[in-house]
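Chemist: All I have is the shape, not the residue letters:
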């Protein structure tokens, strides 16, 4: 006998209304394209690793249609180092699938301004968020990935500039860790894959790209 799930509720009316509006317009006007995607599968050219932050609208920034990007989102757009230890690694699994199954040509790591995850890491590393130091904190243990980035900027920037600097370090830490994955490294070395680092200012709508030699970000 199936066990009921009393804690699961119907979709909120405002979301149901939006769905019906989408189905009647966007889907209806592009029905052939959606059915083509369904029958032929996805063939995205790029994977984008971005933050969970609801203000970072990846598809909108690049004017992307369905099927163009393989998008993975997590707190602070981070990538853990390669660690095939048998534990659950959603980000690592997404990267593996994108590179070895979908054969994407580009992986883009997209950071952003006013990142709550990065601010949490900064607070944790400066002793202002003891709750994140607890072993039971999922956010804290995830933000441990960014500790090397904090160590690089801690003595280089004034306190008021630290968060913005660490946001860009999160992009570089992710890119560095990407190269620890053997299949990523092999694809990059064989010119089958390129890596890119971006940072966007939410309020200003600007987009900056990482220069590999200077480790600085410049306007796109």
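Modeler: The structure has been received and is ready for your questions. The model shown is predicted, which means the values in this text are computed figures rather than measured ones. Residues are numbered from 1 along each chain as shown.
Chemist: Could you use CA atoms for every contact and neighbour count after this?
Modeler: Fine.
Chemist: What's the end-to-end length of stretch 123-130?
Modeler: One end of stretch 123-130 to the other measures 9 Å (Cα to Cα, to the nearest Å).
Chemist: How about residues contacting that stretch?
Modeler: 120, 132, 133, 140, 147, 150 (Cα atoms under 8 Å, 6 or more residues apart in numbering).
Chemist: Take this one as well and set it beside the first:
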């Protein structure tokens, strides 16, 4: 492990700043979190995109959200085939162990993963179609969304629709997990689909009756 290096100086400085201010002013709260464990009310599945800051959007503090991030905020279908499933494991833990009351899938504008899916499915990203591409294999989950958005006029309109399809497909896939469907049917868990416009700060939620995203 000789290739592992110490943290860069700016991160070390930020850590010491946090420890001396935020942590020092809330020591009892952090001690309580450590001793009592976590009891989040909601799980949020969001994109890895550095511009999507879930806790800031909702003004959440430590211990409120159980957050899982991946490329394009996708959830694979229930498939217990013995392979590695980080997202599926996170969903299982949140629903069966933490007993979260809400499960939120949060998509966003300008998603690079969604753009990669669009380019791959339209034949403009052959590198993503290689079996060795982790991104390409992951974005295959969104290929049905690419097909659903075939009627959109213009690339930008289709990309936005595809970003929202990433949320819808993830919600559909969540319901293939037996423990998720059971919790939803028992009304101990609710599912929510959101899409965030990064530039305007807008937030839209999926409305199943209109099959569309409406402003909050």
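Modeler: Perfect, thanks for sending it. Quantities reported herein were computed from a predicted structural model and do not represent experimental measurements.
Chemist: circling back: turn the contacts of stretch 123-130 of structure 1 into TSV, including neighbour count and distance to residue 32 of structure 1.
Modeler: Listed next are the contacts of stretch 123-130 of structure 1 as TSV, based on neighbours: other Cα atoms under 10 Å; distance: Cα to Cα, whole Å:
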residue	neighbour count	distance to residue 32 of structure 1
120	19	45
132	22	48
133	19	51
140	21	45
147	17	47
150	23	48
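Chemist: now whichever residue in structure 2 pairs up with residue 197 of structure 1: how far from residue 207 of structure 2?
Modeler: By TM-score structural alignment, residue 197 of structure 1 lines up with residue 193 in structure 2. Using Cα to Cα, one obtains 8 Å as the distance from residue 193 of structure 2 to residue 207 of structure 2.
Chemist: Now residue 113 of structure 1: closest residue in space that isn't a chain neighbour?
Modeler: Nearest residue to residue 113 of structure 1 in three dimensions, chain neighbours excluded: residue 201, at 5.0 Å (Cα to Cα, 6 or more residues apart in numbering).
Chemist: related to what we said a few turns ago, the match of residue 197 of structure 1 belongs to a strand?
Modeler: Yes: Residue 193 of structure 2 forms part of a strand when assessed by DSSP: H, G, I helix; E, B strand; the rest coil.
Chemist: What range does stretch 55-65 of structure 2 cover in structure 1?
Modeler: With TM-score structural alignment applied, stretch 55-65 of structure 2 matches the range 59-69 in structure 1.
Chemist: go on, stretch 94-110 of structure 2?
Modeler: Stretch 94-110 of structure 2 covers residues 98-114 of structure 1 once aligned (TM-score structural alignment).
Chemist: ok so, going back, show the contacting residues for the residue nearest to residue 113 of structure 1.
Modeler: 112, 113, 207.
Chemist: possible to save those as TSV with secondary structure?
Modeler: Below are the contacts of residue 201 of structure 1 laid out as TSV (three-state DSSP):
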residue	secondary structure
112	strand
113	coil
207	strand
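Chemist: Pick out whichever of those sits closest to residue 171 of structure 1.
Modeler: Using Cα to Cα, the shortest approach to residue 171 of structure 1 within the contacts of residue 201 of structure 1 belongs to residue 112, at 9.3 Å.
Chemist: quick one: which helix or strand includes the residue nearest the centre of structure 2?
Modeler: Most central in structure 2 under Cα atoms, centre = their mean is residue 46, positioned 1.9 Å from the mean C-alpha point. Using DSSP states H and E, the element containing residue 46 of structure 2 is strand 42-47.
Chemist: burial count for the match of residue 197 of structure 1?
Modeler: 23 (other Cα atoms under 10 Å).
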